[in-house]
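3D, please:
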Amino acid sequence: MNFELTDEQKQLRDMAHKFALNEIRPVAAECDREGKMPMEVFQKAFELGLMTEFIPEEYGGLGLGSLDTCIISEELAWGCSGISTSMAATGLALTPILIAGTDEQKKKFVQPFAEELKFASFCLTEPGAGSDASAIKTTAKREGDYYILNGRKCFITNGSYASQYTVFAMTDKSLGHRGISCFVVPRDLEGVSAGKKEDKLGQRASDTADVIFEDVKVPAENLLWNEGDGFKIAMMTLDRTRPSVAASAVGVARAAYEYALEYSKERVQFGTPIAMNQAINFMLADMLIGIETARLITWKAAWMADQGMRNTVEASIAKAYAGDLVMKITTDAVQIFGGYGYMKDYPVEKLMRDAKIFQIYEGTNQIQRLVIAKEILVRK
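Coordinates of the predicted model:
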């Protein structure tokens, strides 16, 4: 067993870290305050390959694996997880096509994202269907060579900016989750529109909006796999992408830990740096314990995906553990900063706000535990 990164992975990590330090962090506070996406940062990231690393080489990307994506994700989220979430969301939306698309579909719907900066969105969540995907109301009815798509999706990352949506819709309501199908829907089809932009607690630099489909004529050739395969495609996608979400959580946790460690060495109370107080240095030690542990299970889940192994349990463990961990570490960082930590002049309050969503998106941490429990109960 070898825990050493390859020279190429080290170079990748260093490049992503320098980008986060020099390009993301300088604009993070402003983007958070104003709730805006920094397009110039995304353009630079695209030019470096930091938004196309997951796309196979034959479709114009770097052809890197899940572990490589996790290495990048940790560093970019260390810079600002709001900005990195918008970068990662395109990968989430394209992954179903990479999993289930034909070569022709990949050339048509994936390759353009390697040629110029574009955004895509993964459209599963609805107002009445969050954790319960089988409750979606969006429908797709076959009419000749088209499906007529109707419905509303909510909390969609990049929803206002996406040029393409990966949409999950019911083609047969009587079958429950087995009646869900997956479609690629270009933004320029008549009847597609972005709705309300959400005003969020954290990760405010990422766009989150409703997406509305009104009698949209989607070519039947835009269906991925077959009718009824949508739920399976969604679950396979999340198995592949949850490790990178966990890696992003590790990046935010690491940023909070570093800020807290530095501050605790400088802040003097009762005549000594507060880092020398056992109550504080135990908190710092626990932070590092959690970060190192979370990174290891995250990398294992990603490695398994790269080996073609089923990683459902490991991906859910990574997402649940890292998601809970980042909330605790950022909260403890605010505590170490004391009253200053509560103020926007200091960086840790933003990190705490950014952290909460890691317990919610791409499957709540309660759902992760449900997934894990179901898997272990059917094992022999």
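
Please make it C-alpha for all contacts and neighbour counts, starting now.
Will do.

how about stretch 124-134: buried residues?
124, 125, 126, 130, 131, 133, 134 (16 or more other Cα atoms under 10 Å).

Just to check, the third one is in contact with residue 153?
Yes: proximity of residue 126 to residue 153 meets the contact threshold set by Cα atoms under 8 Å, at 4.6 Å.

okay, the buried residues of stretch 124-134 in a markdown table with distance to residue 95 and secondary structure next?
Below are the buried residues of stretch 124-134 laid out as a markdown table (distance: Cα to Cα, whole Å; DSSP: H, G, I helix; E, B strand; the rest coil):
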| residue | distance to residue 95 | secondary structure |
| --- | --- | --- |
| 124 | 14 | coil |
| 125 | 17 | coil |
| 126 | 20 | strand |
| 130 | 20 | coil |
| 131 | 20 | coil |
| 133 | 18 | helix |
| 134 | 20 | helix |
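
Rebuild those residues as a markdown table, extending it with distance to residue 199.
Output for these, formatted as a markdown table (distance: Cα to Cα, whole Å):
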| residue | distance to residue 199 |
| --- | --- |
| 124 | 20 |
| 125 | 17 |
| 126 | 17 |
| 130 | 19 |
| 131 | 21 |
| 133 | 24 |
| 134 | 27 |
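
Also this sequence, please, to line up against the first:
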Amino acid sequence: MPVERILPTADAADLIELTREIAARELTPHVDEAERTATPPRDTFRTLGRAGLLSLPYPEEFGGGAQPYEVCLQVIEELAIAWMSVAIGVSVHSLTAYPVDRFGTDDQRAALLPDILGGETLGGYCLSEREAGSDIASMRTRAAVADDGSATLSGTKSWISHAAHADYYTTFARTDDTGGKGISCFVVPADAEGLGFGAPERKMGLAADPVAEVHFDKVMVAPDRMIGERGQGMQIALAALDAGRLGIAAAATGLAQSALDLAASYASQRRQFGQPIGSFEGLAFLIADMEAAVTSARATYLHAARLKDAGRAFSKQAAVAKLVATDAAMRVTTDAVQVLGGAGYTQDFPAERFLREAKVTQIFEGTNQIQRLVISRHVLRELTEGKGSAR
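Modelled structure (predicted):
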């Protein structure tokens, strides 16, 4: 059943309705087959782009929707209710635009953002490596910067969504041997000579979201494709990840909502001992806990988004939202399988797919162990700085 939402404007309410209409028409009828055959939904992203749903948080002057982040995240949640791979793809695409919008020059924003936000292009975000996942500062992909400001990239990025399907790759590479201070950010066009791709990863879920390695074999990048200052890449990546974690939190909440809806519907229709199984206290309480988990997840990501929209610090709250929402998704999808019993273990129902899709949300955009580290450091630093209380 539709989620009850409190939205800041009538335009925001219209966007949610538009998202639901597109989801019902373009996503729900195709999700099962696309996930079964691992078919990337590129036409679906074009549809979303033409509807303005790929560019919601960005400035109108460059083709964006100029919407508050709390609205953008609720759109992602609605997409995830219908099709998790698409919601993750929208979140990733938005993440690729963030460095250009936040750290690019006026000329770079004018040159790059209209294409990024126009709906016809799709982006990839090249940060992680096999030996540099949570430890970004240890990345080995290098960018040799020439006197004219152009750069030559060499190395391999791993676990990249939209690999071989994107039109550009927002890429982080080492420009100096100074740890985290030696990383810079580049926007690399997909047709750049020397750019190659590995075979798609054989994942347990999100089959329609292709993930693979991206290989840079002396890839030349023009001077105007370095975003921010040389050595500013770590700052850019961490700032982008705060926003990206909220995208994952919203998507995980939508996935959990879909699992809850399926479980509640099944429990109201399946009968045993002459009555719906949902009337038995054991299952009724399980569904109540699932509802509480989904509601809590939604509240945490909306709180963080509203802080971001108000221009306030939200890094800790983003980590909390990512932790709470993805743990909730894992728990709720597991419980949905339990409610459906043997039927939940079959592919006749999407419960088993929901469970497989939920697991990775606890891993990407920073594992939940990393989120706990981020949260604890914030809490303890706030106490040290006198912002908290030991009472």
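
who touches stretch 3-12 of structure 1?
68, 71, 72 (Cα atoms under 8 Å, 6 or more residues apart in numbering).

which among those gets closest to residue 292 of structure 1?
Using Cα to Cα, residue 71 comes nearest to residue 292 of structure 1 of the contacts of stretch 3-12 of structure 1, at 13.5 Å.

And the closest one, what's its match in structure 2?
In structure 2, the residue equivalent to residue 71 of structure 1 is residue 74, according to TM-score structural alignment.

Now do the same contact list for its match.
Residue 74 of structure 2 touches 16, 250, counting by Cα under 8 Å, 6+ apart.

Now do the buried residues in stretch 105-120 of structure 2.
So for stretch 105-120 of structure 2, counting by 16+ other Cα under 10 Å, buried means 108, 109, 112, 113, 114, 116, 117, 118, 119, 120.

Could you do stretch 257-264 of structure 1 as well?
Using 16+ other Cα under 10 Å as the test for burial, stretch 257-264 of structure 1 gives 257, 258, 259, 260, 261, 263, 264.

how close does it sit to structure 2?
In the superposition against structure 2, stretch 257-264 of structure 1 averages 0.4 Å from its aligned positions (mean Cα distance after the TM-score superposition for structure 1).

Identify the residue range in structure 2 corresponding to that stretch.
Going by TM-score structural alignment: stretch 257-264 of structure 1 matches residues 260-267.

Map residue 113 of structure 2 onto structure 1.
Checking TM-score structural alignment: residue 113 of structure 2 goes with residue 110.

isn't its match right up against residue 94?
Yes: counting by Cα under 8 Å, residue 110 of structure 1 does reach residue 94; the two are 6.4 Å apart.

just the helices in the stretch 251-391 of structure 2 please.
According to DSSP state H, counting those that start in this stretch, the stretch 251-391 of structure 2 carries its helices in the segments 281-309, 315-340, 351-361, 368-384.

Can you lay out the ones you listed as JSON lines showing distance to residue 198 of structure 2 and mean neighbour count?
As requested, the helices of the stretch 251-391 of structure 2 are exported to JSON lines (distance: least, Cα to Cα, whole Å; neighbours: other Cα atoms under 10 Å):
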{"stretch": "helix 281-309", "distance to residue 198 of structure 2": "34", "mean neighbour count": "19"}
{"stretch": "helix 315-340", "distance to residue 198 of structure 2": "28", "mean neighbour count": "26"}
{"stretch": "helix 351-361", "distance to residue 198 of structure 2": "20", "mean neighbour count": "23"}
{"stretch": "helix 368-384", "distance to residue 198 of structure 2": "27", "mean neighbour count": "15"}
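
Export those helices as TSV, with columns for distance to residue 44 of structure 2.
Listed next are those as TSV, based on distance: least, Cα to Cα, whole Å:
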stretch	distance to residue 44 of structure 2
helix 281-309	25
helix 315-340	24
helix 351-361	19
helix 368-384	30
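
What separation do you get for residue 373 of structure 2 and residue 327 of structure 2?
16 Å (Cα to Cα, to the nearest Å).

no no, residue 52 of structure 2
From residue 52 of structure 2 to residue 327 of structure 2 the distance is 30 Å (Cα to Cα).

ok, now residue 248 of structure 2?
The value you get for residue 248 of structure 2 to residue 327 of structure 2, if Cα to Cα is used, is 12 Å.

now swap in residue 151 of structure 2 and tell me
Residue 151 of structure 2 is 41 Å from residue 327 of structure 2, by Cα to Cα.

go on, residue 295 of structure 2?
Counting by Cα to Cα - residue 295 of structure 2 and residue 327 of structure 2 are separated by 13 Å.

quick one: what's aligned to residue 188 of structure 1 in structure 2?
Match for residue 188 of structure 1 (TM-score structural alignment): residue 191.

Alignment lookup: residue 91 of structure 1 to structure 2.
In structure 2, residue 91 of structure 1 lands on residue 94 (TM-score structural alignment).

Could you say which helix or strand holds its match?
Using DSSP states H and E, residue 94 of structure 2 sits within helix 84-103.
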